[in-house]
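# Sharing a model prediction with you, sequence too.
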Amino acid sequence: MSRVTRWSRLSTRLRPEWSDRNLTLVLAARTAMSAARALAGVVAPVYLALDGFDAARLGALFAVVAVASAVMATAIGLLSDRFGRKPFLVGVPLLAALAGVTFADDRSTGVLFAAAALGSFGRGSGAGAGAVGPYQPAESAFVVESILPRYRNVVFGRISFVSSVGALAGGLLALMAPSRRLSGQAATAAFGDVFLATAGLAALAGFLAVFIVESRPERAPVSLEPDGTRRHGVRRLRFALSAIHLPRRSRPLLYRLWVTNSLNGLAIGMFGPFVTYWFFRRFDASAGEIGALFAVVNVATAAATLSAAGLAKRWGLVNTVGVVRSAQAALLVPLVLMPTFEAAGAVYLLRMIVQRIGLPLRQSYVLAMADAEERAAVTALSNLPSQLTMAASPLLAGYLFDEVSLSLPFDIPAVPQGLNAVTFWVFFRHAPPEEERVPAEPVASPS
């Protein structure tokens, strides 16, 4: 193979033909935001536990965060279809940055609850690359509108890959957290720099999004009264908001997603926010040790995100999602049976490899099947039931952690997550995305 050919292949891998300036900025911003989310996911639960939060109180905080995120994600999905995606790609990371600064400087319970809700602190663990916060419907819709359908699975795999890279960085930054047990003002002082690092990464994500160039969405003529005069102020805003509506053409898809996502949200809400807390309580692991584990997980799972498109091409997207969701459910049971931190970490690693394959494919499928003018709204509304069940289940999980056992909140979710895999396959096995549909044979005209 000639040197020119090798260089050409390397260049194609580093900058594929679907890549452009906007997508490069989206990937860079996603990397920074994933690092911020991962870092917060490791240190926030440990910090709050050291500051006196028991599992029930943590569950209440996670429930508040889930409700706030559900409201924000739904609003962003509806508004971004009408007013564009960029304002939310810039603004929401800045809210997370503000939350990080607040955590670094304030210990009062009410302020911490408000900051966590504002910044979506408590959404998943440090190994949960892929969750960037409530602006994800706007980000996903923007990406789909920027690429051809045949590149969709590949691009979402690349997004999950850079999320893993960002989460890896966030896990390593968690080593900044103190390894010894602290409480009160000492914990606030020791964890302050870590939360400021979280704020800096989130602010960087918002800053990068400033340079995205978005085509202005088509708008109805909202500035004119029926007599031809211009609308101003509240009347103009009210008329603009009246053009926002729930998805109509994508409604059958939305109803099915509500069923599958409600089951998944019930499962994730019980164990997802508590993964860091579980390692902390079960094995007395420090924030640094948990962050190091999550860093290893993100290194090992990065390749899995890039393999997702190939598996979907071989097995079919819906079949692949069904298989990996079933495996995710099954692996919850052996996870809690492991006797050591290292053994539990190994099972958790295997589960996250499986999860990383399914995540971009599921996101890709929803956006492929939704009507082009309703993508962000469908993405947001399809996740609304799961976010509501995620808001309720942490309260039950917190009670079980405190009063029953450390393993039951991880055993119970295996059932709804298994049902999620079954219902997703049943609902969508006969509805492949565009790139998997076999074109009809042309009918020969009679001679």
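That came in fine, so what should we check first? Numbers count the residues shown, from 1 in each chain.
# from here on, contacts and neighbour counts on C-alpha atoms
Will do.
# Report the central residue of this structure.
residue 131 (2.0 Å; C-alpha atoms, centre = their mean).
# Return the distance of that one relative to residue 242.
Look at residue 131 and residue 242: by C-alpha to C-alpha, to the nearest Å, they are 30 Å apart.
# again, but for residue 299
For residue 299 relative to residue 242 (C-alpha to C-alpha), the value is 47 Å.
# which one of those two has more residues nearby?
residue 299 (16 against 10; other C-alpha atoms under 10 Å).
# Quick one: residues contacting that one.
164-165, 168 (C-alpha atoms under 8 Å, 6 or more residues apart in numbering).
# And the residues you listed, which is closest to residue 248?
Distance to residue 248 across the contacts of residue 299 (C-alpha to C-alpha) is lowest for residue 164, with 34.9 Å.
# Now do the same contact list for that closest one.
So residue 164 contacts 31, 34, 127, 129-130, 298-299, 301-302 (C-alpha under 8 Å, 6+ apart).
# Please apply the same query to residue 416.
Per C-alpha under 8 Å, 6+ apart, neighbours of residue 416: 263-264, 266-267.
# Of the contacts of residue 164, just say which sits nearest to residue 43.
Relative to residue 43, and with distances defined as C-alpha to C-alpha, the nearest of the contacts of residue 164 is residue 127, at 12.3 Å.
# quick one: the helices in the stretch 1-150 of the chain?
Using DSSP state H, counting those that start in this stretch, the helices of the stretch 1-150 of the chain run over residues 3-14, 21-50, 55-83, 86-105, 109-119, 136-145.
# Looking at those, which is nearest to residue 390?
Once those are compared by C-alpha to C-alpha, helix 55-83 is nearest, at 6.3 Å.
# picking that back up, could you dump the helices of the stretch 1-150 of the chain into a markdown table and include distance to residue 193 and mean neighbour count?
As requested, these are exported to a markdown table (distance: least, C-alpha to C-alpha, whole Å; neighbours: other C-alpha atoms under 10 Å):
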| stretch | distance to residue 193 | mean neighbour count |
| --- | --- | --- |
| helix 3-14 | 34 | 11 |
| helix 21-50 | 11 | 26 |
| helix 55-83 | 22 | 23 |
| helix 86-105 | 7 | 24 |
| helix 109-119 | 16 | 20 |
| helix 136-145 | 27 | 22 |
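# take the one below as the second:
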Amino acid sequence: MTRIQMHSIVKRLILIRGLRSIGQGAMVVDLSLYLKDLHWSGALIGGVTSAAGLFGAALILFVGILSDKLGRKPFLLIYEGMTMLSSMIASMTTQGIILILAIVIAGFGRGQSGAAGPFSPAEQAWLARYVERSNRGQIFSLNNGVGFLGMAIGSVLGGIPGYIHTANPLEAYRPVFLMVTVLSFFCILLLSLIHEQSIGSAVGQSSHGRDFRDKSHSVQRSEENGKNIVKEQDPDETNIRRQENKAIFKLAFINTLNGLAVGLTGPMMAYWFSIRYHVGTEAIGVTLSISFFLTAVSSYFSGILAQRFGMVKSVTWMRIIGSACMLALPWMPTFTIASFLFVIRNAINRGTQGNRSALSASLTRDQRRGFASSINALSMRLPSSVGPTLTGYMFDVGQLNLPLILTAALQLVNAGIYQRVFGEYDKKK
């Protein structure tokens, strides 16, 4: 992979993602198992996870649009503050309504690979501003990889409750919640040290204009302070926006299938392993940790594949292979074999996230990138919010394998449509 000089703000945002992802990795392991130890039903656990997704979906669109006008930094500070407060409260009580509020507000257990939840459009737009479009597949894959590496570390730490022998679940899981509190505090400190220039002072553009806009639209590009300054020669702003919107909503439609697939299994896999193979946080934590670590490696190589074969094609083929692994997973006879297959599937499938984010960030100019990222995230989060409730219900009625089979089928269909709609983009990079 060609070495790329990164702006200091890019480095800091990637570091923050790494710290944030440690807590998220621990929550992926522990949240559903903690609620299970509190004797919550599968449907209730899934319902709360769905509510967290819906709450995030309600924020996403507003965050993207407002961050285009007000800047990205304030929204990331709000997210870290919400996470810190929610984790601190969750470490103090097992009261149902209070736990529900904390989980819904912070989005615990959804496994967001270090992304800032419903505030991720602001984060992605801020990152994209300092990265050339030709390098986005590589940098976004690195960012994704750091997030999964942090989740790998967090998943190991998520096994801590299994070593604390107590009849009170809160005492066993409290160290994990407090760890999330501390990590969020450090993220706030790092964010406060970053100076954000106003968006209007230097409009960072994507070269997407040559791909999705009229070919006659010319662009002058110059470099200043590590950002792209693009001077538009075509006065037809309405036409530009129309074509940008068309590309954005095509991607949103395709993401709907993937969002539902992710929601069916992502937040509930620890619970599935627990009831399918009767294992605890220690074993599940190690399995998820290995899967996240290999996903980080996969993200790195995904960036290489993107440069060689194209962002879209690399996503398509990795998703097809990952879907085949998911389809086989329910039939594995032992936890060891199932864990191995799950690790491979996760690494291949989730390693595409950086390239998918890079494509989304390249569909518009900088002043609309928050909006584009919001539509992209919303199209994933809304359908994914429905998934955990459906899965929890299926688990309660004994249909353990059905959610996994549905996930595999949906992602296979998604891969085919994704390639057909955006395949030409690889030829224009």
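That came in fine, so what should we check first? Note that the coordinates shown come from a computational prediction; the quantities given were computed from them, not determined experimentally.
# hmm, back to that, return the closest of the contacts of residue 416 of structure 1 with respect to residue 118 of structure 1.
residue 266 (22.1 Å).
# and the aligned partner of that closest one in structure 2, how many residues sit next to it?
Using TM-score structural alignment, the partner of residue 266 of structure 1 in structure 2 is residue 260. A count of neighbours around residue 260 of structure 2, defined by other C-alpha under 10 Å, yields 24.
# Would you confirm that residue 260 of structure 2 contacts residue 388?
No: contact criterion C-alpha atoms under 8 Å: residue 260 of structure 2 and residue 388 do not qualify, at 9.3 Å.
# What count of nearby residues applies to the alignment partner in structure 1 of residue 188 of structure 2?
Here residue 188 of structure 2 is matched to residue 206 in structure 1, going by TM-score structural alignment. Per other C-alpha under 10 Å, the neighbour tally for residue 206 of structure 1 reads 26.
# And residue 206 of structure 1, how far from residue 117 of structure 1?
For residue 206 of structure 1, the distance to residue 117 of structure 1 - C-alpha to C-alpha - is 18 Å.
# Then residue 172 of structure 1?
Residue 172 of structure 1 is 25 Å from residue 117 of structure 1, by C-alpha to C-alpha.
# ranges for the strands of structure 2?
Counting by DSSP state E, one finds strands in structure 2 at the ranges 219-224, 227-232.
# which ones are touching residue 5 of structure 2?
So residue 5 of structure 2 contacts nothing (C-alpha under 8 Å, 6+ apart).
# That one -> structure 1?
In structure 1, residue 5 of structure 2 lands on residue 18 (TM-score structural alignment).
# Residue 391 of structure 2 too?
Match for residue 391 of structure 2 (TM-score structural alignment): residue 397.
# For burial, what's the neighbour tally of that match?
Counted with other C-alpha under 10 Å, residue 397 of structure 1 comes out at 28.
# Among the contacts of residue 416 of structure 1, find me the one that's closest to residue 217 of structure 1.
Taking those together and measuring to residue 217 of structure 1 by C-alpha to C-alpha, the closest member is residue 264, at 32.8 Å.
# mind listing what the closest one touches?
386, 416-417, 420.
# hang on, residue 404 of structure 2 packs against residue 328?
No: between residue 404 of structure 2 and residue 328 there is no contact under C-alpha under 8 Å: 9.0 Å.
# These two: who's more crowded?
residue 404 (23 against 15).
# Skipping its backbone neighbours, what lies nearest the residue mapped onto that one from structure 1 in space?
When structure 1 is aligned by TM-score structural alignment, the residue opposite residue 404 of structure 2 is residue 410. Nearest non-adjacent residue to residue 410 of structure 1, counting by C-alpha to C-alpha, 6 or more residues apart in numbering: residue 271, 5.6 Å away.
# Next, count neighbours for that neighbour.
28.
# how close does it get to residue 290 of structure 1?
Taking C-alpha to C-alpha, one finds residue 271 of structure 1 at 16 Å from residue 290 of structure 1.
# before we move on, what about residue 155 of structure 1?
From residue 155 of structure 1 to residue 290 of structure 1 the distance is 30 Å (C-alpha to C-alpha).
# With residue 119 of structure 1 instead?
22 Å.
# which ones are touching residue 257 of structure 1?
Contacts of residue 257 of structure 1 by C-alpha under 8 Å, 6+ apart are 382-383, 424.
# what does residue 401 of structure 2 give?
Counted by C-alpha under 8 Å, 6+ apart, residue 401 of structure 2 has contacts residue 330.
# what does stretch 301-318 of structure 1 correspond to over in structure 2?
Using TM-score structural alignment, the partner range for stretch 301-318 of structure 1 is residues 295-312.
# what sits up against the matching stretch?
So stretch 295-312 of structure 2 is contacted by 1, 137-142, 144-149, 313-314, 346-348, 350-356, 359, 418-419, 422-423, 425-427, 429 (C-alpha under 8 Å, 6+ apart).
# Buried residues in it, which are they?
295-307, 310-312 (16 or more other C-alpha atoms under 10 Å).
# Now, those that are in helices?
295-307, 311-312 (DSSP state H).
# Give the burial count for the counterpart of residue 329 of structure 1 in structure 2, as a bare number.
Aligned counterpart of residue 329 of structure 1 in structure 2: residue 323 (TM-score structural alignment). By other C-alpha under 10 Å, 26 other residues sit near residue 323 of structure 2.
# contacting residues around the aligned partner of residue 135 of structure 2 in structure 1?
For residue 135 of structure 2, the aligned position in structure 1 is residue 151, judged by TM-score structural alignment. By C-alpha under 8 Å, 6+ apart, the contact set of residue 151 of structure 1 is residue 18.
# Roughly how far does residue 146 of structure 2 sit from residue 292 of structure 2?
10 Å.
# swap that for residue 61 of structure 2, sorry
With C-alpha to C-alpha as the criterion, residue 61 of structure 2 and residue 292 of structure 2 are 28 Å apart.
# do the same with residue 212 of structure 2
From residue 212 of structure 2 over to residue 292 of structure 2 (counting by C-alpha to C-alpha), the distance is 34 Å.
# Who has more neighbours out of those two?
residue 292 (30 against 19).
# Surely the more buried one is in contact with residue 346?
Yes: the criterion here is C-alpha under 8 Å, and residue 292 of structure 2 meets it with residue 346 at 7.5 Å.
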